[in-house]
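Peer 1: My questions are about this predicted structure, shown below with the sequence.
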Amino acid sequence: MKFFFRTLTSGLTGVAVILGIMMFGSAAQATITPSSGPAAGGTSVTVEGIHFVQVAGGSSHTLALTNLGTVYAWGGNNDGELGNGTFTNSSTPVAVMDAQGLLPLTGVSQIAVGDDFSIVLLETGEVYAWGENDYGQLGDGSTTGRALPTRVKDSDGTGWLSGVSFLALGSTHSSAILENGTVMAWGDNLYGQLGIGTFVDQLLPVTVKDSSGTTALAGVSAIALGQEHTLALLESGQLMAWGENFSGQLGDGTTVSRSLPFAVSDASGSGVLSQVAFIGARGDHSLVILNTGESYAWGKNNSGQLGDGTTTNRSRPVRVMDSSGNAPLGSTSKIIAGYRSSYAQLSTGELVAWGRNSLGELGDGTTNDSLLPVFVLNAAGDSALTGISLVTSGSSHVVAVLTSGTTVAWGDNSSYELGIGLSTHYATLPQTSANFQPQSVSFGSNVAGNLTISSTTWAVVSPVSTAGHVDILATASVFGGATPASPALVTWKAGLFTYEPVLATTGSPAPVPLGIAATLALLVGLALLVGWRRVKRS
């Protein structure tokens, strides 16, 4: 897959317009349906529009990955965590740039966010990081902060980290699952959160060890990082934990920090937690969903972030309760940890939240903490938010992408991390956040008509053209908030369209389109006719 971008300045004073042309391979052309039609035009064509496929929240910034492999960022930028070469906060999305700061970064397959730094995995297997680097969390062998992506090195610093399948970040430490099921970690290690048996920070990736400290931890399928602790889900469904444990966030029944992985206890303390399907961590607490759909939590609980109706810290898993506190929370499909709050997406689609709410992070229209789950409400505050496709929590803010393609956010906005284009300090209900507004679709140099939008699908009617192949170019504005003042523009190649030739017929009111098969059949027929006439004459 090849990409190229160029940056232009519009004729409008002070308005930056980013124009990107993306060259796709054949796989991307499947997003154009159909991919051919008559030169006379009039074909109804659907085009996949640009939209977010991943979102990730940090302490005061947000990252979002598009289906085109580009990344947008907004919010706080004191440490260069937006990756656009500046240290200026942004209330609207800005494109993350490449290592040279000349072109938008492309070909990204996964994003991850720490407190004040960001890391991405490229389709090529390369890993890049930017932002704060006081503890070596960027993995480039230094403690120098970066406002542009820098490539993560390998363990000896002479090559590059490779073979990565998944990334996860804590407040100031980083981890990566490799394709072979082992884990690499780097950055802050004050409490042993790197899992290597020591308490020394690492500026380059090192291999996480097993509980014996002699071999690599293996068979890891997922990882989640809290402020200074790490969880690792094994393929067996067992959960391992290590790092800081002052609040019981390791779930082993103690408050003793560990520099090597240790099995998380079950709720009774008589065995190990098993049948774990989904994990989450942030701050000083941990969350899981079991194969049964039940949710459990442990660790710090000073704001009710464990959802058990108390503010008592727990060193072993406890069941998350429902809003009445009389029964366990119903079946959940995803669970997410904020710094002192927690979120669960129910199997029915709604999102519930519990814990700290002083900045509106629970999204229920209030600033009242809740020791039990409450429904996140819609923008009007009159019913539960529905149609949630993606959701992420930063330290004190939440961003959700709806199935309609709209992005909404709520909670802390002191550094513009909601991406709503406003300086409002916080929002207690979901607000329209970073979004794309379709502008036009062109077939070569000809603009298509009748542009209509349905979620992330754009529908147009092909214009008249000459026979042959043309690029379909789509353009959208990217902005934060519901009413953008000066949105940027992004243009990309959405696919290739083939205009088929037409056969003019005498007396016919309009040309008759011929496909390739029909044309070949006509030529064969003419050849047979000529041959038959020659045979007849002879």
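Peer 2: That came through fine.

Peer 1: contacts, neighbours, all on C-alpha from now
Peer 2: OK.

Peer 1: ok, Leu239 to Asn133 distance?
Peer 2: Going from Leu239 to Asn133 by Cα to Cα, to the nearest Å gives 29 Å.

Peer 1: neighbour-wise, which of the two wins?
Peer 2: When neighbours are counted by other Cα atoms under 10 Å, Leu239 comes out ahead of the other of Leu239 and Asn133, with 29 against 25.

Peer 1: my read: the more buried one touches Ala263, true?
Peer 2: Yes. With the criterion set as Cα atoms under 8 Å, Leu239 and Ala263 qualify as a contacting pair; they are 5.9 Å apart.

Peer 1: Mutual contacts of these two, please.
Peer 2: By Cα atoms under 8 Å, 6 or more residues apart in numbering, Leu239 and Ala263 have these common neighbours: Leu273.

Peer 1: Give me the distance between the two termini of stretch 396-411.
Peer 2: Looking at stretch 396-411, the gap from its leading to its trailing residue is 6 Å under the measure Cα to Cα.

Peer 1: Enumerate the positions of it that are buried.
Peer 2: Within stretch 396-411, the residues that qualify as buried by neighbour count (16 or more other Cα atoms under 10 Å) are 396-402, 405-411.

Peer 1: Against Leu161, how distant is the spatially closest residue to Trp160 that is not a sequence neighbour?
Peer 2: With Cα to Cα, 6 or more residues apart in numbering as the measure, Lys153 is the residue that lies nearest to Trp160, at 4.0 Å, once sequence neighbours are left out. Between Lys153 and Leu161 the distance, using Cα to Cα, works out to 5 Å.

Peer 1: Next one for the comparison:
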Amino acid sequence: MTVSAALALSLCASPASAATIGGVIGWGKQDYAITVPPSNVLSGVSAVSAGSTTVLALQSGVVFAWGANNWSANVVPADAKSGVSQISSGWGHELALKNGKVIAWGNNWYGQTTLPASVSSGVIAISTSNMHSLALKQGGQVVSWGTRTDVPAAAQSGVTAISAGGDHNLVLKNGGVLAWGSNAYGQTTVPAGLSSGVTAISAGFNHSLALKDGRVYAWGQNNNQQTTVPDAALSDVAGIDAGFNHNLAFKTNGDIIAWGANFVGESTLDGVCGPVLAVSAGDNDSFGLKEDPGALC
């Protein structure tokens, strides 16, 4: 549930920059053929975002969606079929960013797609989770809607990256991590040492990730070892994404790292290999953006 700080983001997914174009690969949950990307997203994709039951991909400004189609989450509105720059997939609800304006569709049980007037212009980043969403405005102001609408004073300016978790949020300001919301598992108790130098953040359901000097830091719920960072993620990491109860990262050489829950193979890399350009962790599924998705491991 993230986006890179370099892009001033941090979504329910780890979108790639415009310079990274590849095809989507998937593994883990097989329900609704969610981990079998459709043929039209096997090349030319610049971002992928995994939600609970729907996956989004961005190709030349056009949003593609596949998965369960609960609440018509796979029915991409006409507005999101051109000129889109960012995507974020949630719990049956979806977000896209186009010319500074947030577009939303799908599940609206908790107001996730009832957009505040303030996100109709000037938005530079989006992030959504189960029941709430975040937007980042020019000047660094965070806007929140859905089940969680509170934004602390410290996140009203100067923020450069955002990430919406289950019932908590992470933002990046002056290279330091700020967190608020539920702290039932310590997911908003930011570890010492993350007040500067952090380059990416990602909020999972009840846990949090940060990237500093190529090393992954994790805190919060650890019932599936999702905050037990493997040795491979302690150096040379280029990108991160926290899913529901598992995590993905990729190294500077494109190697994939996965850890945490592994109920249906979401953290199993047998037959899955890089080099990848981005990763996105969903509920019990995982995705990568690979330059040649058909290359054998």
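Peer 2: Great, that's in hand. The structure presented is a predicted model; accordingly, all values stated were derived computationally and were not measured.

Peer 1: After superposition, what is the TM-score?
Peer 2: With the length set by TM-score structural alignment, normalised by the length of the second structure, the two chains reach a TM-score of 0.82; 271 aligned residues with a Cα RMSD of 3.0 Å.

Peer 1: where along the stretch 1-150 of the second structure do the strands fall?
Peer 2: Remark: strands of the stretch 1-150 of the second structure, listed N- to C-terminal, are 2-4, 23-28, 47-50, 54-59, 62-67, 84-89, 93-98, 101-106, 123-128, 132-137, 142-146; assignment by DSSP state E, counting those that start in this stretch.

Peer 1: among those strands, which is nearest Ala73 of the second structure?
Peer 2: Proximity to Ala73 of the second structure, assessed across the strands of the stretch 1-150 of the second structure by Cα to Cα, is greatest for strand 101-106 (4.4 Å).

Peer 1: What helices and strands are in contact with the closest one?
Peer 2: Contacts defined by 3 or more Cα pairs under 8 Å, 6 or more residues apart in numbering; DSSP states H and E place strand 101-106 of the second structure against strand 93-98, strand 123-128.

Peer 1: ok, now with 10 Å
Peer 2: Counting contacts by 3 or more Cα pairs under 10 Å, 6 or more residues apart in numbering; DSSP states H and E, the secondary-structure elements packed against strand 101-106 of the second structure are strand 84-89, strand 93-98, strand 123-128.

Peer 1: TSV please, covering those strands and showing distance to Asp231 of the second structure and mean neighbour count.
Peer 2: Formatted as TSV, these follow (distance: least, Cα to Cα, whole Å; neighbours: other Cα atoms under 10 Å):
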stretch	distance to Asp231 of the second structure	mean neighbour count
strand 84-89	29	29
strand 93-98	34	27
strand 123-128	28	30
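
Peer 1: Using a markdown table, please lay out those strands together with distance to Ala104 of the second structure.
Peer 2: Shown next, in a markdown table, are those (distance: least, Cα to Cα, whole Å):
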| stretch | distance to Ala104 of the second structure |
| --- | --- |
| strand 84-89 | 10 |
| strand 93-98 | 5 |
| strand 123-128 | 10 |
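
Peer 1: Show me where the stretch 151-297 of the second structure has its strands.
Peer 2: Using DSSP E, counting those that start in this stretch, the strands of the stretch 151-297 of the second structure run over 159-164, 168-173, 176-181, 198-203, 207-212, 215-220, 237-242, 246-251, 256-260, 276-281, 285-290.

Peer 1: right, and these - which one's nearest Gly23 of the second structure?
Peer 2: Among the strands of the stretch 151-297 of the second structure, strand 285-290 comes nearest to Gly23 of the second structure, with 5.2 Å by Cα to Cα.

Peer 1: orientation of that closest one relative to strand 237-242 in degrees?
Peer 2: 150 degrees (axes from the mean of the first three to the mean of the last three Cα atoms, to 10 degrees).

Peer 1: what helices or strands is strand 285-290 of the second structure leaning on?
Peer 2: Using 3+ Cα pairs under 10 Å, 6+ apart: strand 285-290 of the second structure touches strand 23-28, strand 47-50, strand 54-59, strand 246-251, strand 276-281.

Peer 1: Quick one: residues contacting the equivalent of Ser341 of the first structure over in the second structure.
Peer 2: Structural alignment places Ser341 of the first structure opposite His207 in the second structure (criterion: TM-score structural alignment). For His207 of the second structure, the set of contacting residues under the criterion of Cα atoms under 10 Å, 6 or more residues apart in numbering consists of 165-166, 168, 183, 185-188, 218-222, 226-227, 242-247.

Peer 1: PyMOL command for the buried members of the residues you listed?
Peer 2: With 16+ other Cα under 10 Å as the burial test, the buried ones among the contacts of His207 of the second structure are selected in PyMOL as follows:
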select buried, resi 165+166+168+183+187+188+218+219+220+221+222+226+227+242+243+244+245+246+247
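
Peer 1: For the aligned partner of Asp255 of the second structure in the first structure, give its distance to Gly136 of the first structure.
Peer 2: Aligning on TM-score structural alignment places Asp255 of the second structure opposite Thr406 in the first structure. Here Thr406 of the first structure is placed at a distance of 36 Å from Gly136 of the first structure (Cα to Cα).
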